[in-house]
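Chemist: Kindly return the folded structure for what I paste below:
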Amino acid sequence: MANVVLYIATSLDGKIARTNDQLDWLFAVEGEGDNGYADFFQTVGAVIMGRKTYEEVLVLEPDGYPYDKIPNYILTRSPDREAEHVTFTDEPIEQLIGRLKQDIDGDI
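Modeler: Below is the predicted model:
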C-alpha cells in the first residue's frame, strides 16, 4: 500500500514563499545536482497539489510539465477545468488519499 509523503521546500522559519509570493530563494541552494530529488521522485506513484502550486509549477517549468509520467491530482474549488496530465478535483483529501492508496503503485 502507498505511503503519503509530504515533499515541500520551506525556509527554517516555516515559510514557503516570500511575503510578495516570490520563490526566488528556492534557487539559491547549496550542493551539486538536484540534491537527491531524482532518487526521491522514483518512489512516487502519484502527485497531489493545490491549484496555486500547480499554476506556479507551470511558470517555473516553461519547457514542460515535470510530473507528466504519473497521475496528478490538483485540489481546487473548480474541478470542471481540464488540462493535459492532471485531474482537477474537489474530492475531500482524506477520500482522495484513501482511494489512491488502493490504486497507486508507489508513494503519493
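Chemist: make it CA atoms for all contacts and neighbour counts henceforth
Modeler: Noted.
Chemist: In the protein, what residue spans correspond to strands?
Modeler: For the chain, strands defined by DSSP state E occupy the ranges 47-50, 72-75, 87-89.
Chemist: contact partners of the last one?
Modeler: Pointing back at strand 87-89 there. Applying C-alpha atoms under 8 Å, 6 or more residues apart in numbering, the contact partners of strand 87-89 are Pro71, Asn72, Tyr73, Ile74, Leu75, Thr76, Arg77, Ser78, Pro79, Asp80, Arg81, Glu82.
Chemist: And for the fifth one, the neighbour number?
Modeler: One way to gauge burial is a neighbour count; for Leu75, by other C-alpha atoms under 10 Å, it gives 22.
Chemist: count of neighbours near the nearest residue to Ile74 once chain neighbours are set aside?
Modeler: The shortest distance from Ile74 to any non-neighbouring residue, by C-alpha to C-alpha, 6 or more residues apart in numbering, is to Phe88 (4.7 Å). By the criterion of other C-alpha under 10 Å, Phe88 has 21 neighbours.
Chemist: please give me the structure for this one as well, since I'd like to look at both together:
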Amino acid sequence: MAKIVGYIAASLDGLIAGENDDLDWLYKYDEMDLGEHDYRTFIKGIRTVVMGRGTYDFIASHPAPWAYGEQRVIVVTSRPIEDPKGALEVRADVDHLIAELRALDGGDVWMLGGGMLQMAFMERGALDEIEIYIIPELLGAGRALFPLTGFRSSPELISAKALDKGCVRLHYRLSYTTSAS
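Modeler: As a prediction, this is how the structure comes out:
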C-alpha cells in the first residue's frame, strides 16, 4: 500500500504563500542545503503526485518546464483542463481518489501544494505523514498552511531538525481515531 505524504514549506507565521500567492520569500531559500531531506532526494521516492486545481494553475502559469515527467500526476478538480502543461489525469471525487491511491503498490504519493487538499485528505484519515519546512520569515498576510475547518488531530513527531539558514524540518506521522457516539 502506498504511503500518502505531504512535503511543504511554511513561513514562521504559518503561511505557505504571501499576499496574491507570492512565493518570492521562499525562492530566496532555493540554494539552502537540506542534506538528506533535499527535494531531489524526496521526489525519487514519489510515484504519484496529487495536486489541487489552484496548485496546478499556479505551476502551469510559470514558464518553467513540467517538472513531473517521471511521476503520474493527478489534479483534483471538477473543471476540465484545456491544453494541460504536462501529462496528467483529472479526478473530481476525493473519496474515490483516496481508495484508488490506497490500492497502489510501490512508491509514495505526494500531496503537492496548498493545505486545502491536504486537509481534505486529513479529514478522511488519508494523509499518513507530513514534512513541514519552517522558513524563518514572517509574512503577515497570505495563504495559511491549513484552512481552519474544525478538524483536530495530535500528530506524532517523528523528527525535528535544524537545517541551513535557520530553517527547521518537522516530520510528523498522522494517526486518526474515530469518536464513539
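Chemist: Can you say which of the strands of structure 1 is packed in most?
Modeler: strand 72-75 (a mean of 21; mean count of other C-alpha atoms under 10 Å).
Chemist: residue contacts, the closest residue in space to Lys69 of structure 1 that isn't next to it in sequence?
Modeler: Leaving out its chain neighbours, the residue that sits closest to Lys69 of structure 1 by C-alpha to C-alpha, 6+ apart is His85, at 7.9 Å. By C-alpha under 8 Å, 6+ apart, His85 of structure 1 lies in contact with Tyr67, Asp68, Lys69, Pro71, Asn72.
Chemist: so how far is Lys44 of structure 2 from whichever residue in structure 2 pairs up with His85 of structure 1?
Modeler: Under the alignment (TM-score structural alignment), His85 of structure 1 pairs with Ala87 in structure 2. From Ala87 of structure 2 across to Lys44 of structure 2, the span is 18 Å (C-alpha to C-alpha, to the nearest Å).
Chemist: check contacts around the spatially most central residue of structure 2.
Modeler: Nearest to the mean C-alpha position of structure 2, counting by C-alpha atoms, centre = their mean, stands Leu112 at 3.4 Å. Leu112 of structure 2 sits next to Gly6, Tyr7, Ile8, Val49, Val50, Met51, Gly52, Thr55 when contact means C-alpha under 8 Å, 6+ apart.
Chemist: Please identify which of those is nearest to Gly107 of structure 2.
Modeler: Among those, Val49 lies closest to Gly107 of structure 2 (C-alpha to C-alpha), at 10.5 Å.
Chemist: Excluding chain neighbours, what is closest to the equivalent of that closest one over in structure 1?
Modeler: Mapped onto structure 1 by TM-score structural alignment, Val49 of structure 2 lines up with Val47. Ranked by C-alpha to C-alpha, 6+ apart and with sequence neighbours excluded, the top spatial neighbour of Val47 of structure 1 is Asn72, at 4.8 Å.
Chemist: Tell me the spacing between the one you found and Gly14 of structure 1.
Modeler: Relative to Gly14 of structure 1, and taking C-alpha to C-alpha, Asn72 of structure 1 is found at 25 Å.
Chemist: now Phe88 of structure 1
Modeler: When Phe88 of structure 1 is compared with Gly14 of structure 1 (using C-alpha to C-alpha), they lie 27 Å apart.
Chemist: quick one: the helices in structure 2?
Modeler: Taking DSSP state H as the test, the helices found in structure 2 are 24-27, 39-44, 53-60, 94-102, 115-123.
Chemist: Save the ones you listed as a markdown table, and put in distance to Tyr172 of structure 2 and mean neighbour count too.
Modeler: Below are the helices of structure 2 laid out as a markdown table (distance: least, C-alpha to C-alpha, whole Å; neighbours: other C-alpha atoms under 10 Å):
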| stretch | distance to Tyr172 of structure 2 | mean neighbour count |
| --- | --- | --- |
| helix 24-27 | 22 | 13 |
| helix 39-44 | 15 | 13 |
| helix 53-60 | 23 | 16 |
| helix 94-102 | 19 | 14 |
| helix 115-123 | 13 | 20 |
